[in-house]
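S.K.: Quick one, what's the 3D model for this:
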Amino acid sequence: MELIGVVFGGRSPEHDISILTGLQAVRALSSKKVPVVPIYWSKQGEFYLIDSQAEAKDFANGLPPKASPIYLRLGSEPGFYQGASGLLSKSKRVDVDIVVNCCHGGPGEDGTLQGIFDQANISYTGPTARAAALGMDKLSFGSLMKDLGVPVLQRANLDSTTETLPFEGPYIVKPRYGGSSLGIDVVEDLATAKMRLSANVHLRYGAVVEPYRADLFDLQLAVRSFPELTLSPLERPMKRGTAGEILSYKDKYIAGEGMATAPRELPAKVSHEVEKKVSEIVHKVASVIGVRSVFRVDFLASEGDELYLNEVNTIPGSLSHYLWIEPKLSFGDQLMIYLEEAKSSPSTYSTTAGADGTVLRSASSVASKLA
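M.R.: The predicted model follows:
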């Protein structure tokens, strides 16, 4: 039987949530009698094999017990290896057939890790490098959706040179490349928004701003791409009674097992018209950016049936397994679907066709091209 790797962690603000998702995936696959190898990606960027019975608390202070270092090799014999990494040193290949990517945010979700896996010829679940990069970039994604006629709130880039905004405050300020509610601020004016750029570490590598609408609430659903595009019921996430204007990181993740235990209305009580609009938008998003495995698509809605696409989450917390209730589908069964898709649908295709040396043979000297 194939050996499945589950990669989790990573150099991301969502490192801890990724550990929860990864450990859930390990348990779910083990319950299906699938040989599984947990692979922990540390905050320092190093990979480790982990005991399959590890618990979340084992990672609270760093590496869990019995962690064994491995490394990822590119080149003629790519893959994960255990042992010394020197050219003359002996090492043992970790024969992982497919990797389940449970890395939220940062390089695990923005296309970086996907690109490495592509170069290492490692099959994986989740978005392709291209879809991951687009989904993580709130400014680019929002602009593309607007151009396609999808209803979105106005969104603008925010940096130290921003002098005006095309809409009135108050504003919601978000990390441009963030994958969760971390780093989101609600501010009254542009001056305060710009002050947050240096004070909020999550905004330092890019920020976007949009009008803050207190009358809008969150709606979201999961989208599965294989064997055909399938939508879960709509969910309305709820706050835990915390103060604040937005659904916070605490509302989503603290005091539970990630999003799976966060309070929610599921299915959400919305009109048939809203459900229809959601379906139309989701199908358009899927056709443009290419859903793979499972995405979560997030909306903002009003009691008056206004609806705006907010963002996509290409590797959602707990892989949104809790949303598949009609019909009920276990997390293990969902993962088996994603693994089957990873086997049958390669994430990338590369070719050197055309690079036959003709241009090089006919080229003049390099020195002459610099003259």
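
S.K.: okay, CA-based contacts and neighbour counts for the rest of this
M.R.: Will do.

S.K.: mind checking which helix or strand residue 299 is in?
M.R.: strand 294-301 (DSSP states H and E).

S.K.: And residue 280, by the same measure?
M.R.: Going by DSSP H and E, residue 280 is part of helix 272-285.

S.K.: Just the angle for that helix relative to strand 294-301, thanks.
M.R.: Angle, helix 272-285 to strand 294-301, by axes from the mean of the first three to the mean of the last three CA atoms, to 10 degrees: 130 degrees.

S.K.: Helix 272-285 packs against which elements?
M.R.: strand 307-313 (3 or more CA pairs under 8 Å, 6 or more residues apart in numbering; DSSP states H and E).

S.K.: before we go on, could you also do this sequence so I can check it against the first one:
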Amino acid sequence: MSERTRVAILFGGRSDEHPVSCATAAGVLAAIDRDRYEVVPIGIARTGEWILAADDPARWQITGPTPPQVEAGDGDQVLLPMDSSGDVVSYGPGSGSAPALLGQVDVVLPLLHGPFGEDGTLQGMLELAGLPYAGSGVLASAVGMDKHYMKIVLAGAGLPVGPYTVITDRAWRTSREDALAAVDALGWPVFVKPCRAGSSIGISKVDRPEDLAAAVEAAREHDPKVIVEAAIVGREIECAVLEGRDDAPPRTTLPGEILVTDTGHGFYDYQAKYFDADGVTLAWPAEVGEATTAEVRALAAQTFDALGCEGLARVDFFVTASGVVVNEINTMPGFTPFSMYPMMWERSGLAYRDLITELIELARQRRTGLR
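M.R.: The predicted model follows:
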């Protein structure tokens, strides 16, 4: 057995953010300190199979119109332990061969975005398996993924959130007109979003009431629960948060500002994030003044603590003429070398490889279960 720490890198998954997760894995596989860590890449197909994936960063990059994808049958299937051994097993279904013991995994780096990966479901499975993992636990992951309950928790903690309304699956099926009418109080335009999705997937900007129902239906293709948010006039500011060491408070970067320079994008949407990178820049540090910078960093740390987050998070804000508004928190933000979260840490002096190391070591220090 290697003396290096064995890290299972999980990526892919069943959500619409599958390709983004693959791209994140490509970045991590290329940068992780191989002298310190032995890597076990595990891809999760959209159908749910866990396979021993190719340890090949180029295989998982977004390089053209066809996004990367973990395919069932690309490798032997993988089973996690449901005891305290940490031993991972692989097997080839239908091959007639005996299962192979891959050995003990010391820590899991779950690079999954969206439902069935970032929403507490995977975290619960890893807790049951007794495997330490990077990032937030079950509750913080679930609340951070659900924009509805995230706003309830943040408002309950006294943090500023914008006006919104929620259209549940039952409300849409039984009282659609009432649900649409509730949106009028927000004013126009509004943003219609799947409640439990990320990477701006399924989001529409709606300027007039007659287009609202179609936007809700588009969001419901990704999540039966939909959140409708009032448009906030302000600058889009982001702040990266990293768990403090040895019970110290969360660490934050100076805030950055997203600048969409391609006028073909009405907002910072999925296409702008991952396929039209030349039309988007990160201004860092954001020129918002010392007082606002300090407020954003303080609110980012308070948001992280309000949800009980661990490991990492990116907190997104609007800086308006009347103050700072918390838009949302991402407990597993985009993590390619060119994503905003690692870029802000890189510019703060923590290189991408060192950031990966920091997250793994933070995870190793935490026990599983109640803590």
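
S.K.: The first structure: helices as residue ranges?
M.R.: 15-31, 106-109, 112-119, 129-136, 138-147, 190-199, 249-253, 272-285, 331-344, 358-362, 366-370 (DSSP state H).

S.K.: Let me have those helices in TSV, adding distance to residue 234 of the first structure and mean neighbour count as columns.
M.R.: Putting those into TSV (distance: least, CA to CA, whole Å; neighbours: other CA atoms under 10 Å) gives the following:
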stretch	distance to residue 234 of the first structure	mean neighbour count
helix 15-31	21	22
helix 106-109	23	24
helix 112-119	29	20
helix 129-136	20	22
helix 138-147	20	18
helix 190-199	32	16
helix 249-253	16	19
helix 272-285	8	15
helix 331-344	18	18
helix 358-362	55	9
helix 366-370	59	7
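
S.K.: JSON lines please, covering those and showing distance to residue 226 of the first structure.
M.R.: Formatted as JSON lines, the helices of the first structure follow (distance: least, CA to CA, whole Å):
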{"stretch": "helix 15-31", "distance to residue 226 of the first structure": "18"}
{"stretch": "helix 106-109", "distance to residue 226 of the first structure": "20"}
{"stretch": "helix 112-119", "distance to residue 226 of the first structure": "19"}
{"stretch": "helix 129-136", "distance to residue 226 of the first structure": "16"}
{"stretch": "helix 138-147", "distance to residue 226 of the first structure": "23"}
{"stretch": "helix 190-199", "distance to residue 226 of the first structure": "40"}
{"stretch": "helix 249-253", "distance to residue 226 of the first structure": "27"}
{"stretch": "helix 272-285", "distance to residue 226 of the first structure": "14"}
{"stretch": "helix 331-344", "distance to residue 226 of the first structure": "6"}
{"stretch": "helix 358-362", "distance to residue 226 of the first structure": "42"}
{"stretch": "helix 366-370", "distance to residue 226 of the first structure": "49"}
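
S.K.: if we compare these, which one ends up closest to residue 319 of the first structure?
M.R.: Closest to residue 319 of the first structure of the helices of the first structure is helix 15-31 (CA to CA; 7.1 Å).

S.K.: ok, the residue nearest the centre of the second structure to residue 96 of the second structure distance?
M.R.: When CA atoms, centre = their mean is applied to the second structure, the residue found nearest the centroid is residue 332 (3.1 Å). Distance of residue 332 of the second structure to residue 96 of the second structure, computed by CA to CA, to the nearest Å: 38 Å.

S.K.: In the second structure, what stretch matches stretch 122-141 of the first structure?
M.R.: Mapped onto the second structure using TM-score structural alignment, stretch 122-141 of the first structure spans residues 131-150.

S.K.: end-to-end on that stretch?
M.R.: 26 Å.

S.K.: Tell me the gap between that stretch and the middle of its chain.
M.R.: 10 Å (CA atoms, centre = their mean, to the nearest Å).

S.K.: Hmm, residue 311 and the residue nearest to the centre of the second structure touching each other?
M.R.: No: assessed by CA atoms under 8 Å, residue 332 of the second structure is found out of contact with residue 311, at 9.2 Å.

S.K.: got any residues that touch both of these two?
M.R.: Common neighbours of residue 332 of the second structure and residue 311, using CA atoms under 8 Å, 6 or more residues apart in numbering, are residue 135.

S.K.: Kindly state which residue of the first structure is aligned to residue 230 of the second structure.
M.R.: Using TM-score structural alignment as the criterion, residue 230 of the second structure maps onto residue 211 of the first structure.

S.K.: Quick check: that match vs residue 300 of the first structure, distance?
M.R.: On the measure of CA to CA, residue 211 of the first structure and residue 300 of the first structure end up 12 Å apart.

S.K.: from memory residue 200 of the second structure sits against residue 267, does it?
M.R.: No: checked against CA under 8 Å, the pair residue 200 of the second structure and residue 267 is beyond contact range at 9.5 Å.

S.K.: Now do stretch 89-105 of the second structure: distance from first to last residue.
M.R.: Stretch 89-105 of the second structure end-to-end distance (CA to CA) = 10 Å.

S.K.: Quick one: distance of it to the chain centre.
M.R.: 31 Å.

S.K.: How about stretch 76-91 of the second structure?
M.R.: Counting by CA atoms, centre = their mean, stretch 76-91 of the second structure is centred 25 Å from the centre of its parent chain.

S.K.: hmm, who's touching it?
M.R.: Residues contacting stretch 76-91 of the second structure (CA under 8 Å, 6+ apart): 42, 49-52, 92-93, 97-106, 128-131.

S.K.: Excluding covalently adjacent residues, which one is nearest to the match of residue 230 of the second structure?
M.R.: residue 171 (4.6 Å; CA to CA, 6 or more residues apart in numbering).

S.K.: For residue 38 of the second structure, see how far away the counterpart of the one you found in the second structure is.
M.R.: The alignment partner of residue 171 of the first structure in the second structure, by TM-score structural alignment, is residue 190. Residue 190 of the second structure sits 47 Å away from residue 38 of the second structure, going by CA to CA.

S.K.: The two - which one has more neighbours?
M.R.: residue 190 (22 against 18; other CA atoms under 10 Å).

S.K.: which residues sit in contact with that one?
M.R.: Residue 190 of the second structure neighbours (CA under 8 Å, 6+ apart): 205, 206, 207, 228, 229, 230, 231.
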